[in-house]
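Student: Structural data only, the sequence is not supplied:
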């Protein structure tokens, strides 16, 4: 039995898109590294509060941008993956007319907030990070609730983010250009469990 990879996917991306369209609204599917990933439905309240906190931070410092929750993106090399980041930072109205799976060109930053499930490690810390790097998204922000850290990945090259800077909750986190904002993360301590 062969394993699924980006070179030998479980199914063609078009079949995945059809499967995702027909999935119930309570289930979100992603296609990373050639395999279908089921994302747990209904993030908990702390997860939602973190996304709202980040949305407010972004709009206060960059009113020209919007943090779009759960916008489907064509990720990975040659846009063969399909991911739904917890947030995609892009110019206002950037995704208008693009449909369910948008091209990542013009997205300045993707965001993932870890969930407390077994798939978080490979999904958020590895697979999605590498997919966003391969798509050329300039910044990947990982808010890791297991380690109470905020990690900024940047300067994508050859499908990887060579620059990685982690900060504990409570510190000021500089998000490099083209985003160019500072996150004061003291509030994240309120959502640590």
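Tutor: Here it is on my side, so go on. Quick caveat: nothing in here was measured; it's all calculated off a predicted structure.
Student: For the rest of this, base every contact and every neighbour count on C-alpha atoms.
Tutor: Will do.
Student: how near is residue 132 to residue 59?
Tutor: Distance of residue 132 to residue 59, given as C-alpha to C-alpha, to the nearest Å: 22 Å.
Student: same deal with residue 19?
Tutor: As judged by C-alpha to C-alpha, residue 19 and residue 59 stand 34 Å apart.
Student: what's the single longest helix in the chain?
Tutor: If you go by DSSP state H, the chain has its longest helix at helix 45-61.
Student: Now the element after that helix, going C-ward?
Tutor: The first helix or strand that comes after helix 45-61 along the chain, using DSSP states H and E, is strand 65-68.
Student: So which elements touch that following strand?
Tutor: Applying 3 or more C-alpha pairs under 8 Å, 6 or more residues apart in numbering; DSSP states H and E, we find strand 65-68 packed against helix 45-61, strand 87-91.
Student: Now for the residue lying closest to residue 7 once chain neighbours are set aside: which residues touch it?
Tutor: Spatial nearest neighbour of residue 7, excluding adjacent residues (C-alpha to C-alpha, 6 or more residues apart in numbering): residue 34 at 7.2 Å. Taking C-alpha atoms under 8 Å, 6 or more residues apart in numbering, we find residue 34 in contact with 4, 5, 6, 7, 8, 9, 10, 11, 81.
Student: this is the comparison structure:
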């Protein structure tokens, strides 16, 4: 479900959005709100396989880079370099302790990678494959990893740039080894992900 804010001089402000999102989180724990490209996006809470993928990735990241933490608690990010926005990636990779004291909506500075685990809903294509790469790249986040369950593949976006999102995109079929470029700097063997695509 998507609610569109009118693109006029009275467009929904980020402050108003944050109050709406905070209220909604208290009232209904089955959805999360984001504000990207002038739209309030409603993300459904994930299923079991989605959670298993996130935990698999936590273990991979911690094993390869113990100096980093993959936050899967719904940490919000301010992705407003080009458009005012707020996003809640499925996971955010940053140095240990990076988000301490930053609140619900943290600045993207210092974030090394964001992760989205594409769901099987009707908005996944627009949200995860079009809007998110643009928003994350324009915010200067070095790597955007999309685990695309619908297409059984992994997409690595890197080299962020203003007004383009990312300059480089690498697509791998599940089962391949994927190198996450600097500053992340380690390899993922995606063979195990085949068991979580339902």
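Tutor: Perfect, I can see it now. No experiment lies behind these values; they were computed from the predicted model shown.
Student: Where in the second structure does the longest helix of the first structure fall?
Tutor: Mapping helix 45-61 of the first structure onto the second structure (TM-score structural alignment) gives residues 48-64.
Student: list the buried ones in that stretch?
Tutor: Neighbour counts using 16 or more other C-alpha atoms under 10 Å place 50, 51, 53, 54, 57, 58, 60, 61 of stretch 48-64 of the second structure among the buried residues.
Student: the strands in the first structure, which residues?
Tutor: Under the criterion DSSP state E, the first structure contains strands at 28-32, 35-39, 65-68, 72-75, 81-83, 87-91, 101-102, 109-113, 139-144, 149-154, 163-168, 172-175, 181-184.
Student: and those as CSV, adding distance to residue 126 of the first structure and mean neighbour count?
Tutor: What follows is the strands of the first structure, written out as CSV (distance: least, C-alpha to C-alpha, whole Å; neighbours: other C-alpha atoms under 10 Å):
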stretch, distance to residue 126 of the first structure, mean neighbour count
strand 28-32, 10, 22
strand 35-39, 13, 18
strand 65-68, 22, 22
strand 72-75, 14, 26
strand 81-83, 13, 26
strand 87-91, 17, 21
strand 101-102, 21, 18
strand 109-113, 11, 26
strand 139-144, 11, 25
strand 149-154, 12, 22
strand 163-168, 13, 14
strand 172-175, 20, 17
strand 181-184, 23, 16
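Student: Output those as a markdown table; include the columns distance to residue 127 of the first structure.
Tutor: Shown next, in a markdown table, are the strands of the first structure (distance: least, C-alpha to C-alpha, whole Å):
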| stretch | distance to residue 127 of the first structure |
| --- | --- |
| strand 28-32 | 7 |
| strand 35-39 | 11 |
| strand 65-68 | 21 |
| strand 72-75 | 11 |
| strand 81-83 | 10 |
| strand 87-91 | 16 |
| strand 101-102 | 18 |
| strand 109-113 | 12 |
| strand 139-144 | 12 |
| strand 149-154 | 13 |
| strand 163-168 | 16 |
| strand 172-175 | 21 |
| strand 181-184 | 25 |
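Student: on that earlier part again, mean deviation, the longest helix of the first structure versus the second structure?
Tutor: Following the fit onto the second structure, the mean deviation recorded for helix 45-61 of the first structure is 0.4 Å by mean C-alpha distance after the TM-score superposition for the first structure.
Student: And that helix, what does it pack against?
Tutor: If contacts are counted by 3+ C-alpha pairs under 8 Å, 6+ apart, helix 45-61 of the first structure sits against strand 65-68, strand 109-113, strand 181-184.
Student: can you rerun that using 10 Å?
Tutor: Applying 3 or more C-alpha pairs under 10 Å, 6 or more residues apart in numbering; DSSP states H and E, one finds that helix 45-61 of the first structure makes contact with strand 65-68, strand 87-91, strand 109-113, strand 139-144, strand 181-184.
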